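Visitor: kindly return the folded structure for what I paste below:
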Amino acid sequence: MRDLGVGDAEALVALYEHLNPGDPPPSPAAVRAVFAHPGLRHFGRFAEGRLIASCNLAVIPNLTRGGRSYGVIENVVTEAAHRGRGHGQAVIQHALGQAWASGCYKVVLTTSRKDPAVWAFYERCGFASGDKRAFVIRAPAT
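Guide: Just a heads-up that it's a prediction; the model follows:
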């Protein structure tokens, strides 16, 4: 397990095909901007030198809770052939450890998946589904 950098972007974008098939790839400028963003880290798990699982953690500064930050985990993905072997849980646990080490008082994770097995996976990772309610709004089509 390690932090991913701009040099891992091609492998990460390829892995994201298992998350959002057919998503257009980011521009080189977008890749550089994402990896330069303070407070945003990407973590990856490798098998035989190939990236097989990843997630990212954003640490958000905060003025509540005594000024303690909170974390947001997104883009959790494991290559289809490697699912069910603990790789996704390992990247999430690593991200959580990094969040706690950064002084976060909580970590939030959302999913658009409707599969109860996916929800159960996140609960096995320690997340509580009934603690908060998430609302999403997407940018209007242009």
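Visitor: when you work out contacts or count neighbours from here on, use the C-alpha atoms and nothing else.
Guide: Fine.
Visitor: looking at this, Leu15 is in a helix?
Guide: Yes - assigned with DSSP: H, G, I helix; E, B strand; the rest coil, Leu15 falls within a helix.
Visitor: to compare with the earlier structure, here is another sequence to fold:
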Amino acid sequence: MRAFSIRPLAEHDLDALLGLYAQLHPTDVALPARAQVLNVWQAIRSDPKLHCLGGFVGDELAVSCLLSITPNLTRGCRPFGLIENVITRADHRRRGYGRALLLHASDIAWQHGCYKVMLQTGRKDEVTLAFYESAGFDRQTKQAFWAAAPVRAV
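Guide: Modelled structure (predicted):
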């Protein structure tokens, strides 16, 4: 069995990450030109408040999430964390990798002094909701609201 490890994603991990994102949003809009994708990737990787994390089984990217640390003027000026784009490759689910990654991301937030970490999911199935609860997230404490960007003519 290959070892599991977690680390920040490196420049060369982009294509593996995009492959995971294709599983996360299979009907997503097409990516822009490669140069623009690379610019966004560089912006993410160079921002100290953003932590794009990957869990690897051997050399294969199996899970990923993005942790954003947001400065804040409430709660004694303690920041908060937001986790987005949580994805586990379909063939690596139910092995504890996703939970380990979320616990790792939360630990980074705690190290940065965050007073809370949040995430949202559009999934309604009990298995997914129980998965997030197993990683320390509470679905009962707060209510999330979501607004989509308006559709703009191209």
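Visitor: longest helix in structure 1, by number of residues?
Guide: In structure 1, taking DSSP state H as the definition, the longest helix is helix 87-101.
Visitor: what's the matching range in structure 2 for that one?
Guide: With TM-score structural alignment applied, helix 87-101 of structure 1 matches the range 97-111 in structure 2.
Visitor: which parts of that stretch are buried?
Guide: Neighbour counts over stretch 97-111 of structure 2 (16 or more other C-alpha atoms under 10 Å) mark 97-106, 108-110 as buried.
Visitor: now do the residue in structure 1 sticking out farthest from the centre against Val76 of structure 1, distance only.
Guide: Farthest-out residue of structure 1 from its mean C-alpha position, per C-alpha atoms, centre = their mean: Thr142, at 27.0 Å. Relative to Val76 of structure 1, Thr142 of structure 1 is positioned 28 Å away (C-alpha to C-alpha, to the nearest Å).
Visitor: could you do Lys132 of structure 1 as well?
Guide: 19 Å.
Visitor: and what of Phe135 of structure 1?
Guide: Taking C-alpha to C-alpha, one finds Phe135 of structure 1 at 19 Å from Val76 of structure 1.
Visitor: the two: which is more packed in?
Guide: Taking neighbours as other C-alpha atoms under 10 Å, Phe135 of structure 1 and Val76 compare with Val76 leading, 20 against 6.
Visitor: what's the match for Tyr132 of structure 2 in structure 1?
Guide: The equivalent of Tyr132 of structure 2 in structure 1 is Tyr122 (alignment by TM-score structural alignment).
Visitor: that match belongs to a helix?
Guide: Yes - counting by three-state DSSP, Tyr122 of structure 1 is part of a helix.
Visitor: can you give me the helices for structure 1?
Guide: Secondary structure of structure 1 (DSSP H): helices at 9-15, 28-36, 87-101, 116-124.
Visitor: determine how far the longest one lies from the middle of the whole chain.
Guide: Put simply, helix 87-101 of structure 1 sits 10 Å off its chain's centre (C-alpha atoms, centre = their mean, to the nearest Å).
Visitor: please apply the same query to stretch 45-61 of structure 2.
Guide: For stretch 45-61 of structure 2, the distance from its own C-alpha centre to the chain's C-alpha centre is 9 Å (C-alpha atoms, centre = their mean).
Visitor: residues in contact with the residue nearest to the spatial centre of structure 2?
Guide: By C-alpha atoms, centre = their mean, the mean C-alpha position of structure 2 lies nearest to Cys65, the distance being 2.2 Å. Going by C-alpha atoms under 8 Å, 6 or more residues apart in numbering, Cys65 of structure 2 touches Cys52, Leu53, Gly54, Ile83, Glu84, Asn85, Val86, Ile87, Leu101, Leu102.
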